[in-house]
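Participant: Dropping a prediction and its sequence here:
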Amino acid sequence: MHARAIAATTTALLGTAALLLPLSHARADGDRGSPTVIAHRGASAYAPENTLAAVDKAAEMDIAWVENDVQRTRDGELVVLHDDSLQRTTDAEEVFPERAPWKVKDFTAAEVARLDAGSWFSPAYAGARVPTLQQYVHRVEIHHQKLLLEVKNPELYPGIEKQTLKLLSNEGWLDQRHLADRLIVQSFSADSVRTVHQLKPGVKTGFLGTPSVADLPAYAAFVDQINPSYGSISGGYVSAVHAFTGAHGRPLEVFTWTVNDENTARLVTGYGVDGIISNKPDVVRDALPSA
């Protein structure tokens, strides 16, 4: 996720939110104590982001939730990568020097599969690959983990919501067991999240951003979570979000990002957030009070 500009100002949020009281609500994992901890792009401070190695590292740390980003290749394969370009996290520039700006949508799945997605991070991960979404959910399933899936740049990939849901269905991720507490689909695009909700109403959804309190009723019609950057929120804003009922008849939740230190983890926990997304999920977990 990018730390992009958020529309609502803190002053406006506090002014409205102070008038609203939070309702009781459960965490994404059913716990009413400490926030859920989510490994951002896997445990991405310790292994190359969005790779199977990052999923494995999160599992080693006993982190139940992992977050990822989904994009699409030229020939229609869903792959797990944050940027819409391959340049930052692979050796695409070396392997395909004439293909600038190395956009994911301009490469086939076979071409992407040739790339080294680990050496940029550390020589220890040389040879790591960009996983397909199918490979990624297989690995998450092996570890009995849970998935916070971001539909990335949906404007670049018409129909990606339907395609993603179809793949998840084919892999068994849209059964009742997964829908109950193992899958959330989110996006910075409200239209994309709304499309997911319309196509598969049983899927839990989140909007990435900090909508104004006045706009929350509109979001609540198709989302279950409001997931803002930690610097854009306050206790009053979190309380205001909790006061609204989401698409599945429960109070809206707040998963905040990207928190990587103990002090910030404790700060947002004090705000009452339901989840904390982190590159260092072990640091965040260890900073939180016991459930």
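Facilitator: Now that the structure is in, tell me what you want to look at.
Participant: can we go C-alpha only for contacts and neighbour counts from here?
Facilitator: Noted.
Participant: Quick check: buried residues in stretch 100-114?
Facilitator: Residues 102-107, 109, 112-114 are the ones in stretch 100-114 that count as buried (16 or more other CA atoms under 10 Å).
Participant: so how far is the first residue of that stretch from its last?
Facilitator: 17 Å (CA to CA, to the nearest Å).
Participant: With stretch 201-221 instead?
Facilitator: 11 Å.
Participant: buried stuff in that stretch?
Facilitator: 202-213, 216, 219-221.
Participant: out of the residues you listed, who's nearest Ser119?
Facilitator: Leu208 (29.8 Å; CA to CA).
Participant: thought that closest one was touching Gln186?
Facilitator: Yes - using CA atoms under 8 Å, Leu208 is in contact with Gln186, at 6.7 Å.
Participant: And the helices in this structure, which stretches?
Facilitator: In the chain, the segments counted as helices under DSSP state H are 10-17, 52-60, 92-95, 109-113, 133-142, 160-170, 176-181, 190-199, 216-220, 235-242, 262-271, 281-287.
Participant: and these as JSON lines, adding distance to Ala39?
Facilitator: Listed next are these as JSON lines, based on distance: least, CA to CA, whole Å:
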{"stretch": "helix 10-17", "distance to Ala39": "27"}
{"stretch": "helix 52-60", "distance to Ala39": "7"}
{"stretch": "helix 92-95", "distance to Ala39": "26"}
{"stretch": "helix 109-113", "distance to Ala39": "24"}
{"stretch": "helix 133-142", "distance to Ala39": "12"}
{"stretch": "helix 160-170", "distance to Ala39": "20"}
{"stretch": "helix 176-181", "distance to Ala39": "16"}
{"stretch": "helix 190-199", "distance to Ala39": "21"}
{"stretch": "helix 216-220", "distance to Ala39": "25"}
{"stretch": "helix 235-242", "distance to Ala39": "21"}
{"stretch": "helix 262-271", "distance to Ala39": "14"}
{"stretch": "helix 281-287", "distance to Ala39": "5"}
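Participant: take the one below as the second:
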Amino acid sequence: MYARTSVTTAAALLGVSALLLPGTATAATSATTATTATSAAAPAARCAGPLVIAHRGASAYAPENTLPAVEAAEALGIDWVENDVQRTKDGRLVVIHDDNLVRTTDAEQVFPDRAPWKVKDFTAAEIARLDAGSWFGERWAGARVPTLEQYLRAVEANQQKLLLEIKAPELYPDIEKDILRVLRQEGWLDREHVRNKLVIQSFGADSVRAVHQGRPDITTGFLGTPPVAELPSYAAFTDQINPTHTSLTSEYVAAVHRLKGPHSKRLTVSTWTVNDAAGAVRVRDLGVDGIITNNPDVVRDAIG
């Protein structure tokens, strides 16, 4: 079982990485702190029960989808992080949830004449200028929207694992090929990563199918709650059915578990987004295999 980490202790740990940017001395200090926390927590990796997956990083404690959020999850001893990937105007992949830049950056101030500030209308260099931390709190000022390459390197440095979501694939034709190319370049398509450290998911069934066709060895997940009668058709190309927690019943989880996916293994269920102890216990008792949460420490402690 993971060593219990209080919110107060977590806050102290996370303060180390408040202004984390790639290549800084702060990153090295934070990695040392995170490694200490993880070492104390390591036995949990051997426990039975649902995986705890940090939604957009530990996004209750640091600005979502940023490198500080990755470090926050690491400081809490969380192995799995989830992110969202989109594509810029010049074809680079960046980690951000919304298809526009307004909510989580200062794009309106930096580029006042570029409404509606869609990710796909900005180059990677332009997005790199934006502050992606101040909206969450002044201590996070200066955090950036990471490229997928930067994000993968941070996760790898922490020896973490990645649930990668292809966000709004209908906006980015063939983004699946771009993602697979970057994963390959960063060393994430070798046997170890593919078997143990990587899952790719999307709300777009065609996008999940494209990943499976491009790399049949990768574990894939479909985000949503397909009707039970349609589950066999999904089992042809996905290994996971990942529904919102409000749609779950024990009967639905059991129906998913009765099927085998493209790798001849039982389909699994990771549900989202569960942020409180009672909700975590409820979905655990429904039989889910993973819980995606903004508060990974709360969920981890609740399900024991």
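Facilitator: Happy to help now that I have it. The shown structure was predicted, so the numbers you read here are calculated from the model rather than taken from an experiment.
Participant: TM value for the aligned chains?
Facilitator: For this chain pair, the superposition-based TM-score is 0.88 by TM-score structural alignment, normalised by the length of structure 1; 261 aligned residues with a CA RMSD of 1.1 Å.
Participant: that older thread, just the buried residues of stretch 201-221 of structure 1: which are in strands?
Facilitator: 204-208 (DSSP state E).
Participant: Map Gln201 of structure 2 across to structure 1 for me.
Facilitator: Gln201 of structure 2 maps onto Gln186 in structure 1 when the alignment is built from TM-score structural alignment.
Participant: And Arg181 of structure 2, by the same measure?
Facilitator: Checking TM-score structural alignment: Arg181 of structure 2 goes with Lys166.
Participant: I'd like to know how many residues surround that match.
Facilitator: Using other CA atoms under 10 Å, Lys166 of structure 1 has 14 other residues around it.
Participant: In the stretch 1-150 of structure 2, mark out all the strands, start to finish.
Facilitator: Along the stretch 1-150 of structure 2, counting by DSSP state E, counting those that start in this stretch, strands occupy 51-54, 80-87, 93-95.
Participant: Would you mind finding the most buried of the helices of structure 1?
Facilitator: helix 235-242 (a mean of 25; mean count of other CA atoms under 10 Å).
Participant: which residues in structure 1 does stretch 287-294 of structure 2 align to?
Facilitator: Counting by TM-score structural alignment, stretch 287-294 of structure 2 corresponds to 272-279 in structure 1.
Participant: Could you report the distance from the corresponding residue of structure 2 for Val238 of structure 1 to Ile179 of structure 2?
Facilitator: Aligned counterpart of Val238 of structure 1 in structure 2: Val253 (TM-score structural alignment). To Ile179 of structure 2, Val253 of structure 2 is 30 Å away according to CA to CA.
Participant: Same check on Gln240 of structure 2?
Facilitator: Distance from Gln240 of structure 2 to Ile179 of structure 2, by CA to CA: 19 Å.
Participant: what does Val94 of structure 2 give?
Facilitator: 10 Å.
Participant: dump the residue contacts of the match of Val238 of structure 1.
Facilitator: By CA atoms under 8 Å, 6 or more residues apart in numbering, the contact list for Val253 of structure 2 reads 269, 286-288.
Participant: Columns distance to Leu101 of structure 2 on top of these, output as TSV?
Facilitator: Shown next, in TSV, are the contacts of Val253 of structure 2 (distance: CA to CA, whole Å):
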residue	distance to Leu101 of structure 2
Val269	31
Leu286	37
Gly287	37
Val288	33
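Participant: Which of those has the largest number of neighbours?
Facilitator: Neighbour-wise, those (other CA under 10 Å) top out at Val269, 26 neighbours.
Participant: got the contact list for the counterpart of it in structure 1?
Facilitator: Residue pairing (TM-score structural alignment): Val269 of structure 2 is matched to Val254 of structure 1. Neighbour list for Val254 of structure 1: 225-228, 238, 241-242, 273-275 [criterion: CA under 8 Å, 6+ apart].
Participant: run the last query once more with 7 Å
Facilitator: 225-227, 238, 273-275 (CA atoms under 7 Å, 6 or more residues apart in numbering).
Participant: do the same with Ser119 of structure 1
Facilitator: 125-127.
Participant: how near is the aligned residue in structure 2 for it to Ala107 of structure 2?
Facilitator: Structural alignment (TM-score structural alignment) places Ser119 of structure 1 against Ser134 in structure 2. Look at Ser134 of structure 2 and Ala107 of structure 2: by CA to CA, they are 12 Å apart.
Participant: Common neighbours of the two, please.
Facilitator: Between them, Ser134 of structure 2 and Ala107 share no contacting residue, judged by CA under 7 Å, 6+ apart.
Participant: The equivalent of Leu163 of structure 2 over in structure 1 and Ala180 of structure 1: what is the separation?
Facilitator: The equivalent of Leu163 of structure 2 in structure 1 is Leu148 (alignment by TM-score structural alignment). Leu148 of structure 1 sits 13 Å away from Ala180 of structure 1, going by CA to CA.
Participant: ok, now Arg72 of structure 1?
Facilitator: Arg72 of structure 1 is 27 Å from Ala180 of structure 1, by CA to CA.
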